[in-house]
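[1] Sequence first, predicted coordinates after that:
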Amino acid sequence: MAAPPTPPRPLRWVPSALYAAVLAGGLYYETLGEGSLRLAGTAGFVTCLLLLFALEAVERGRYPEHVPTRPAVLLLAARLGLYAAVSALDEAGVSRALFVLVPFTAYFALGRTAALVASAGCLGLLLTGNVLWVPRWWATAEHISDLLMLGIGLVLAVSMAAVAVGEQEGRARLEHALRELSDSHERLADHAERVAELSTAKERNRLAREIHDSLGHHLTAIAVQLEKAEAFHDRDAETARTAVGHAHWSAVRALDEVRHSVRALRDEGEPFSLSRALADLARHADGGRLKIVAQVSGDERGFCTGALTALYRAAQEGLTNAHRHGHATRVSVAVAFGGDGARLAVTDNGRGFPDGACEGYGLRGMRERVALLGGTVDIRSAPDAGTAVTVTLPRAAASPPEVQGTPGASAKAVR
């Protein structure tokens, strides 16, 4: 990271403080002279220092935050010229302290390397002046002391500038990190909001499928059985009573499924048995001109409730469509559990529908439910050739079995 081109605000007082110290020291030295003041030299000395004060004020007013590189170089050159003028007009020699500001300012204007070069240049100028104009300067304690003090001052000035730049860079990195953290927090909040929206939409779709597949099926069955009871009311009282009984069962079953759904939402669901549910469904949906044969082979233990429920809802949808739309007289429901997964086949002898016919919400809901479990739905139908719905779920849709058992080949037949 490049060095900032101006001292941080907390260090902007350093040059002015040093100017004030040099001014006070120079004037004090003049007043301690032999009773006569060098008016011209003193006036020039004070004027140059006032120009330095003015230069600092102009820089602060024009560049409150930072000075661009080119103006900073020009300002540094102007300061250097004024430093030389003040040093030439100062008989006390205290103005040599101003040269420690050269690497200090250069550090912010041009960077660390420029500050080190400026420090070496200041020491070189003092050493060259001593060599050229001060005989045997190396044997004079005063000149050796001046050289050492200037060297120490330059080291301190460069060190102070380096610390200030490091602090400023650290502050800049911290502010950048805080901005990135704030941006990340906003992105995370947006992501959480989108996840919440998607979760809500997913749950809404799930509830819509549940309502259609459970309540929709049972309400359809109730309507069919009541129509049957009304049709046989005067001709066959026993058949009418049976139809009313089946309608009552469907109503009770619908209420049970609503309660089951509520318990599931509260994580209080009971274990679901597909074979028992299919047997129950076939027994109460069978009757009149519709005959249902349900078969379950293999062991359903080890398959999660979601997979078993998906198969049950698919069987419900197939039976409802076969009776309501296909006007079928015979429906076969076969479920086979194996090592690779489960397969459900619902086949009827109804009037079918042509290829490419628009699927209703029930079939779309079936595909969505099965797709969430990684399974597939295959529907084959033709006019007057019946309909075959095949649902396949992979073993990956199953959870580890709680009780290991040997998959049986036994079949249950229910009419």
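    Nice, I can see it.

[2] Please make it C-alpha for all contacts and neighbour counts, starting now.
    Noted.

[3] Do a quick rundown of the helices in this protein.
    13-31, 39-62, 69-89, 101-110, 112-133, 141-210, 217-231, 237-265, 274-285, 305-324, 361-372 (DSSP state H).

[4] His218 contacts Ala254, doesn't it?
    Yes: using Cα atoms under 8 Å, His218 makes contact with Ala254 at a distance of 5.9 Å.

[5] higher neighbour count, these two?
    Taking neighbours as other Cα atoms under 10 Å, His218 and Ala254 compare with His218 leading, 24 against 20.

[6] Which residues are in contact with the spatially closest residue to the more buried one that is not a sequence neighbour?
    What sits nearest to His218 in space, not counting adjacent residues and going by Cα to Cα, 6 or more residues apart in numbering, is Ser250, at 5.3 Å. Residues near Ser250 by Cα atoms under 8 Å, 6 or more residues apart in numbering: His218, Leu219, Ala221, Ile222, His284.

[7] Check it against this one:
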Amino acid sequence: MTSIRSGVPWVSGAVYGIVLLAGLYYALAGLGDGDVARLAGFVAGLAAVAALDEVERRLGRAPAAFLVARLALFFAVAALDESGLSRVLFVLVPFTAYLTFGRRAGLVLGGLCLALLVAGFAVRVPDWYRDVEYLSDLLMFGTGLVLAIAMAEVATRERRASAKVAELSAATERNRLARDIHDGLGHHLTAIAIQLEKATAFRDRDPQAAEQALTDARESAARALRDVRTSVGTLRAAPVSLRAALTELAERDDVVTVRIDGDEPDLDQAAVTTLHRAAQEAVTNARRHGRATSVRVAVTFGATGTRLVVTDDGRGFDLTACRTGFGLLGLRERAALVGGECTVDSEPGAGTSVTVTVP
């Protein structure tokens, strides 16, 4: 089950604000009976609904109890609201149910809310169906229900699309890692085999050359082990927290330092995977190709997006002569999948800087 906040997080807050302003205006303009206690209860009820949404967001799940509690609070607020405008809150019932329990639940509760409104009119107002004002209210409420359900459908499809992008990205990543393991490990094993053959050939004729060959073989084996550990690490399940993933990345390599500014927002899985993989790719390129001795990873969580910058003190390279090498094309494609962008700055002898932004 998914909470309302993971769909379109601003909808509920906007509706609560509109209802609050309408109720306060009705009371302060002297259109009601001036009951201060009733007005205070109305405001407190809306505050309780907002608090319930916050609890739901923090828990990260939405059991049926939340929906029932929200519905009860809506009835309380509507009963305390003299203006009668609080009935618009019930538009959120099918919206929330759609996002949490699926399309059928949303449609059923939407129809039930409409039926309750008609029943209320029938009980309180004889011949309400002949009154243009009540017919207009019914029409507007019905329109609100349709728009709420349509918005929930759009949010649900967007969520599914993001999950699909993450799945495709993971498949692409596995294929890339398979090639990296094959090429990198194969290269190191070949080098080890050659050095061992050299050590065998020179064992009697030139012991010093044989010893050097064994030393080179041991270094190749160590590099192969590091590459395997890095590649296997990236095959793990995508991390939920970018902060935790980058911290682990730094712990695996003592030349990597990580700095994080701001509080991590509720990023979707595709964005977390994109930023994590971009950092891994940039660090790997800096170590393997740039021969860097220091790599700095900086992340800034801002109001409009997340910015990842990886800089190194490696050899650098000529961008005009290397447009698709060093995994640059893959970085740009991965960032584009989540609506972000990737830029690379480098010069021979001046290190490399990779910047990835995700909105």
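    Thanks, I have the structure now. Quick caveat: nothing in here was measured; it's all calculated off a predicted structure.

[8] TM value for the aligned chains?
    The TM-score (TM-score structural alignment, normalised by the length of structure 2) is 0.50; 199 aligned residues with a Cα RMSD of 2.8 Å.

[9] hmm, back to that, with distance to Ala109 of structure 1 added, can I get the contacts of Ser250 of structure 1 in a markdown table?
    Shown next, in a markdown table, are the contacts of Ser250 of structure 1 (distance: Cα to Cα, whole Å):
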| residue | distance to Ala109 of structure 1 |
| --- | --- |
| His218 | 84 |
| Leu219 | 84 |
| Ala221 | 88 |
| Ile222 | 89 |
| His284 | 92 |
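
[10] separation between Asp312 of structure 2 and Met151 of structure 2?
    45 Å (Cα to Cα, to the nearest Å).

[11] okay, those two: which has more neighbours?
    Using other Cα under 10 Å as the criterion, Asp312 of structure 2 and Met151 rank with Asp312 on top: 27 against 18.

[12] picking up where we left off before, deepest-packed of the helices of structure 1, please.
    Mean neighbours per residue, mean count of other Cα atoms under 10 Å, is largest over the helices of structure 1 for helix 101-110, with a mean of 26.

[13] quick one: contacts of it?
    3-7, 15, 67, 69, 72-73, 76, 80, 112-119, 154, 157-158, 160-162, 165.

[14] hey, where'd the strands end up in the stretch 251-359 of structure 2?
    Here the stretch 251-359 of structure 2 has its strands, by DSSP state E, counting those that start in this stretch, at 256-261, 295-301, 306-312, 341-346, 352-358.

[15] Which of the ones you listed sits closest to Met140 of structure 2?
    strand 352-358 (38.2 Å; Cα to Cα).

[16] Centre of the chain to the closest one, how far?
    Its chain's C-alpha centre and that of strand 352-358 of structure 2 lie 18 Å apart, by Cα atoms, centre = their mean, to the nearest Å.

[17] Also stretch 120-139 of structure 2?
    45 Å.

[18] What is the corresponding segment of structure 1 for it?
    When structure 1 is aligned by TM-score structural alignment, the counterpart of stretch 120-139 of structure 2 is residues 129-148.

[19] start to end distance for that stretch?
    End-to-end distance (Cα to Cα), stretch 129-148 of structure 1: 15 Å.

[20] separation between the residue nearest in space to the middle of structure 1 and Ala336 of structure 1?
    Against the mean C-alpha coordinate of structure 1, by Cα atoms, centre = their mean, the closest residue is Leu188 at 3.8 Å. Counting by Cα to Cα, the separation of Leu188 of structure 1 from Ala336 of structure 1 is 45 Å.

[21] cool, and Leu89 of structure 1?
    For Leu89 of structure 1, the distance to Ala336 of structure 1 - Cα to Cα - is 108 Å.

[22] what would the strands of the stretch 251-359 of structure 2 look like in TSV with distance to Ala209 of structure 2?
    Below are the strands of the stretch 251-359 of structure 2 laid out as TSV (distance: least, Cα to Cα, whole Å):
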stretch	distance to Ala209 of structure 2
strand 256-261	35
strand 295-301	35
strand 306-312	35
strand 341-346	38
strand 352-358	37
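
[23] Quick check: which of those strands is nearest to Leu20 of structure 2?
    Using Cα to Cα, the nearest of the strands of the stretch 251-359 of structure 2 to Leu20 of structure 2 is strand 295-301, at 31.8 Å.

[24] Stretch 239-248 of structure 1 aligns to what range in structure 2?
    By TM-score structural alignment, stretch 239-248 of structure 1 lines up with nothing in structure 2.

[25] now what about that stretch, what contacts it?
    Against stretch 239-248 of structure 1 from outside (Cα under 8 Å, 6+ apart): 221-223, 225-226, 228-233, 284-285.

[26] What does Val283 of structure 2 correspond to in structure 1?
    Aligned partner of Val283 of structure 2 by TM-score structural alignment: none.

[27] I figured Val283 of structure 2 hits His276, correct?
    No: with contacts counted by Cα under 8 Å, Val283 of structure 2 stays clear of His276, the gap being 10.7 Å.

[28] ok, these two, which is more surrounded?
    Comparing Val283 of structure 2 with His276 by other Cα under 10 Å, the one with more neighbours is Val283, at 27 against 22.

[29] Check whether Leu308 of structure 1 really touches Leu274, as I assumed.
    Yes: using Cα under 8 Å, Leu308 of structure 1 makes contact with Leu274 at a distance of 5.9 Å.

[30] Identify the contacts common to these two.
    Joint contacts of Leu308 of structure 1 and Leu274 (Cα under 8 Å, 6+ apart) do not exist.

[31] related to what we said a few turns ago, structure 2: which residue goes with the residue nearest to the centre of structure 1?
    In structure 2, Leu188 of structure 1 lands on Arg179 (TM-score structural alignment).

[32] Ok, Leu74 of structure 1 next?
    Match for Leu74 of structure 1 (TM-score structural alignment): Ala65.

[33] and the gap between that match and Val108 of structure 2?
    17 Å.

[34] One more: Val77 of structure 2?
    Taken as Cα to Cα, the span from Val77 of structure 2 to Val108 of structure 2 is 23 Å.

[35] With Ala51 of structure 2 instead?
    Taking Cα to Cα, one finds Ala51 of structure 2 at 26 Å from Val108 of structure 2.

[36] What of Asp127 of structure 2?
    27 Å.

[37] Equivalent analysis for Glu281 of structure 2, please.
    Taking Cα to Cα, one finds Glu281 of structure 2 at 48 Å from Val108 of structure 2.

[38] which position in structure 1 aligns with Ala148 of structure 2?
    Ala148 of structure 2 maps onto Ala157 in structure 1, by TM-score structural alignment.

[39] ok, its match - contacts?
    Residues near Ala157 of structure 1 by Cα under 8 Å, 6+ apart: Val100, Leu101, Pro103, Phe104.

[40] that older thread, distance to Ala345 of structure 1 for the helices of structure 1 - can I get that in TSV?
    Shown next, in TSV, are the helices of structure 1 (distance: least, Cα to Cα, whole Å):
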stretch	distance to Ala345 of structure 1
helix 13-31	88
helix 39-62	85
helix 69-89	80
helix 101-110	81
helix 112-133	80
helix 141-210	20
helix 217-231	18
helix 237-265	23
helix 274-285	13
helix 305-324	8
helix 361-372	13
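
[41] Before I go, just wanted to say thanks for your time.
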